[in-house]
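**Student:** this is the structure alone, sequence omitted:
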């Protein structure tokens, strides 16, 4: 699926997160650092033996607020565009690896797997492939050479490959592509064999959309993969893209995943998002949370489901609005990098604690030192409010000698040991049960317990503790 490469998130953070953290600390604040209060999603997923992946937008790896989430919440990265044929071999025999290399290097530096995407696809092909003139048998050689070159370059570094992407029509028959026309139906088997030869350890997938529940297209996928297995073709997994519409998660999704897993194949949800008609509202966001929970829950319920990949994490960077005008808000973090109800539904589906639900008039605070080094630390603060607010002030104390040197998602001042954080122009309105968030960097790496925080003069309960 296409991954929109160009949207810039609102209020990008220029304060980075330091040395052993994500980047060296420079500058000061803009948009939110959106690490969530719960344990990272990757940890929750790992406890169930699964990965939680991200379809990553490579150019945004320059931005600290993006990497603060991408590098900590996810255990697998799928390049959105950087490994597609048009990106890596724009002219015949001439390869461009910089974008793909960067994502693989980043993943390895953050102890993440890479899901390679994608080797053979009818879309985003270079013109010389899509509209080329080939002698008999020539495109077969071109295709297998391309597969062997790309897979071979990353042999031992890629966990899974989408070897063939979107091969089916909606009725389950093979899609009319240049590969089907020039090579015939065996192009799928040829591509899989070439990939296996180039990296015997990578798990090889076929990936498609609208195959999430039982139906003609998923039946066609089932027939395709059983025929490949019967012929001894190397195939390890099937990917289900799950580009879903609000309220339309197939009731048969778990059953469908299970029938493919029962063939001895690995299954995975590879490109999950749930779009809605804009504008969003509380009811739509709650339905979206139900939908995300249902999809992740279906994977958790199937022993052969290896994991779930979100196709982006923030609404500030989504392929949906340009592709489906009037629709959007499809991802678990909003445009300001704040977790939405969908995020908390994923946490619960992975076995984590439910989101705090403060009583009206109360608040629950979560204060976390998210990174620490000899000369500094970064801190993430989230406060969930039991009543709607239009403008917020959060106060708390720091140890003597500890000073804030930069902040983001807030207008922050310090007087002695007292820190006062106020909303900025775009994040002052928070609904009942909603969460505000901000972050800051200090000049001290000292370990300190979470301080008492107050929201608009009300002392907050600390997350995970009962009110006193």
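**Tutor:** Received it, and whenever you're ready, just let me know what you need. Given the structure is predicted, the values throughout are model-derived calculations rather than measurements. Numbering: from 1, shown residues only.
**Student:** rest of the way, CA atoms for contacts and neighbours
**Tutor:** Noted.
**Student:** ok, residue 275 to residue 170 distance?
**Tutor:** 20 Å (Cα to Cα, to the nearest Å).
**Student:** these two: who's more crowded?
**Tutor:** residue 275 (22 against 15; other Cα atoms under 10 Å).
**Student:** find the nearest non-adjacent residue to that one, please.
**Tutor:** Computed as Cα to Cα, 6 or more residues apart in numbering, the closest residue to residue 275 that is not its neighbour in sequence is residue 330, at 4.1 Å.
**Student:** make sure the one you found is indeed in a helix.
**Tutor:** No. Assessed with DSSP: H, G, I helix; E, B strand; the rest coil, residue 330 is coil; it does not lie in a helix.
**Student:** wait, isn't it in contact with residue 277?
**Tutor:** No. Residue 330 is beyond contact range of residue 277, at 9.6 Å (criterion: Cα atoms under 8 Å).
**Student:** buried set for stretch 115-130?
**Tutor:** 115, 116, 117, 118, 119, 120, 121, 122, 125, 126, 129 (16 or more other Cα atoms under 10 Å).
**Student:** what residues does that stretch touch?
**Tutor:** Contact with stretch 115-130 is made by 76-81, 83-87, 89-92, 143, 146-147, 150, 158-167, 177-179, 191, as judged by Cα atoms under 8 Å, 6 or more residues apart in numbering.
**Student:** ok, second structure coming up, stack it against the first:
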């Protein structure tokens, strides 16, 4: 990792982070829910993942959700264990500019402020992406020149706000589809393949000191999709387009780390690019067996070690602080347990594998299979409604559904009390009639095991106030 201003800020915060880490490890990691015994004094408790990453001059990062930072254990774990943070959703186009020209920075600012208070680097995610894109962009019917102006305004305004505070950016996210061809998006339909180069040029103009990346999933090993990215990168560099690196998201499955991962990293670093592992998680069928947890640990060790062994691979970010808030269960039916820290903020074997890969101790050995403490809501299910962001005339909310028994489907209803109207929703089909709102599960999250949770989100408009409705959940 280069000694840029963000790295210097992180060093300045190391003392504060160490103090937090000591309290966290003493209070949370001393005895594990996985049946691991407390490690002897003078071993693993003295160093966090952050400590070890700092010693190696690499980053060990996590994705943060601004609305979780009010939870003490979430915030303490994030500050103690990681020296780099990425906005999970708060910096995406739909969140920061839901209406044209109306920017909302509350969530994004909170993550950046948190990182600066704790001496952490910030990786900006993301500027140009086909998903979580407001309808005024995706359905705006812009000409090529108009869309370029819209992109330039968004990129220059967002990067300009955080110049000197966010040092690396995913400028373009997932431009190539699973078929190894450019993905159908408003950007590609209107501008062709040049939208990638144009975005990067705009980003360089907006903040000449920032490092610029493209980022995607399923490009961790050598395959047709990563070949397409290699060809794209070569073409961009031949044109003199500013590009500093590429991000491998690495949303993996236990036992399926690509054998060609190192070869793939090396071919991109050989082009002069930096490589980041940007969104690592390794999912499995749940409930997890001890054997699966051990295989997951081996996979985490392999990914981190592979990155550290290649000059130019600058570090690893895991996509979430804790399994309690991982995106995986909501998108992959029957799967989860994808992160190194479990739902109770206990270190899993994967945590100690990463610890060892970074140069620390391997940690205690597990003796018993993991246990879970499911919640037990009354009736079919319960729903919790939470406003996660708001701006003049608009808001964003999240609804969490927790099953009281095994569900094959669920419906959540509520009444708005402030004149709100739903505009867009994800992970559920949401309809309304007047103030009454009905949300029905999506196909991928219909089945919820007893004691487990899923969630969906929405954005909408309001008339000056945002209410706190009391949702009712029924299951099938």
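**Tutor:** Alright, I've got the coordinates. Every value quoted in this text rests on a predicted model; they were computed, and no experiment measured them.
**Student:** how close does the equivalent of the residue nearest to residue 275 of the first structure over in the second structure get to residue 286 of the second structure?
**Tutor:** Matched by TM-score structural alignment, residue 330 of the first structure corresponds to residue 338 in the second structure. Distance of residue 338 of the second structure to residue 286 of the second structure, computed by Cα to Cα: 10 Å.
**Student:** now swap in residue 89 of the second structure and tell me
**Tutor:** 25 Å.
**Student:** okay, these two: which has more neighbours?
**Tutor:** Between residue 89 of the second structure and residue 286, counted using other Cα under 10 Å, residue 89 has the larger neighbour count: 19 against 14.
**Student:** the counterpart of residue 131 of the first structure in the second structure: neighbour count?
**Tutor:** In the second structure, the residue paired with residue 131 of the first structure is residue 139, using TM-score structural alignment. If you count neighbours by other Cα under 10 Å, residue 139 of the second structure ends up with 10.
**Student:** what residues does residue 139 of the second structure make contact with?
**Tutor:** residue 186.
**Student:** run the last query once more with 6 Å
**Tutor:** Counting by Cα atoms under 6 Å, 6 or more residues apart in numbering, residue 139 of the second structure touches no other residue.
**Student:** and for residue 436 of the first structure?
**Tutor:** Counting by Cα under 6 Å, 6+ apart, residue 436 of the first structure touches 382, 383.
**Student:** just the element for it, please.
**Tutor:** Assigned by DSSP states H and E, residue 436 of the first structure belongs to strand 435-442.
**Student:** now the element after that strand, going C-ward?
**Tutor:** The helix or strand immediately downstream of strand 435-442 of the first structure is strand 454-455, counting by DSSP H and E.
**Student:** read off where that following strand ends up in the second structure.
**Tutor:** Per the alignment by TM-score structural alignment, strand 454-455 of the first structure matches no residues in the second structure.
**Student:** which strands and helices sit next to that strand?
**Tutor:** The contact analysis (3 or more Cα pairs under 6 Å, 6 or more residues apart in numbering; DSSP states H and E) places strand 454-455 of the first structure against strand 393-397.
**Student:** against the second structure, where does the strand holding residue 436 of the first structure fall?
**Tutor:** Aligned using TM-score structural alignment, strand 435-442 of the first structure spans no residues in the second structure.
**Student:** what do you get for stretch 156-172 of the first structure?
**Tutor:** Here stretch 156-172 of the first structure aligns to the second structure at residues 164-180, judged by TM-score structural alignment.
**Student:** any buried residues in the matching stretch, and which?
**Tutor:** Quick answer for stretch 164-180 of the second structure (16+ other Cα under 10 Å): 165, 166, 167, 168, 169, 170, 171, 172, 173, 174, 175, 176.
**Student:** Three-state assignment for the second one, please.
**Tutor:** Right, the one you point to is residue 166 of the second structure. coil.
**Student:** what sits against it?
**Tutor:** residue 122.
**Student:** which ones are touching residue 307 of the first structure?
**Tutor:** Here residue 307 of the first structure is in contact with 50, 51, 52, 268 (Cα under 6 Å, 6+ apart).
**Student:** ok, back up a step: the match of residue 131 of the first structure and residue 396 of the second structure, how far apart?
**Tutor:** 20 Å.
**Student:** before we move on, what about residue 86 of the second structure?
**Tutor:** In terms of Cα to Cα, residue 86 of the second structure sits 20 Å off from residue 396 of the second structure.
**Student:** what do you get for residue 389 of the second structure?
**Tutor:** In terms of Cα to Cα, residue 389 of the second structure sits 5 Å off from residue 396 of the second structure.
**Student:** what about the strands in the stretch 151-300 of the second structure?
**Tutor:** Remark: strands assigned in the stretch 151-300 of the second structure by DSSP state E, counting those that start in this stretch are 168-173, 211-216, 245-248, 251-253, 274-285.
**Student:** export those to JSON lines and tack on distance to residue 315 of the second structure?
**Tutor:** JSON lines is the format used below for the strands of the stretch 151-300 of the second structure (distance: least, Cα to Cα, whole Å):
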{"stretch": "strand 168-173", "distance to residue 315 of the second structure": "13"}
{"stretch": "strand 211-216", "distance to residue 315 of the second structure": "14"}
{"stretch": "strand 245-248", "distance to residue 315 of the second structure": "10"}
{"stretch": "strand 251-253", "distance to residue 315 of the second structure": "16"}
{"stretch": "strand 274-285", "distance to residue 315 of the second structure": "6"}
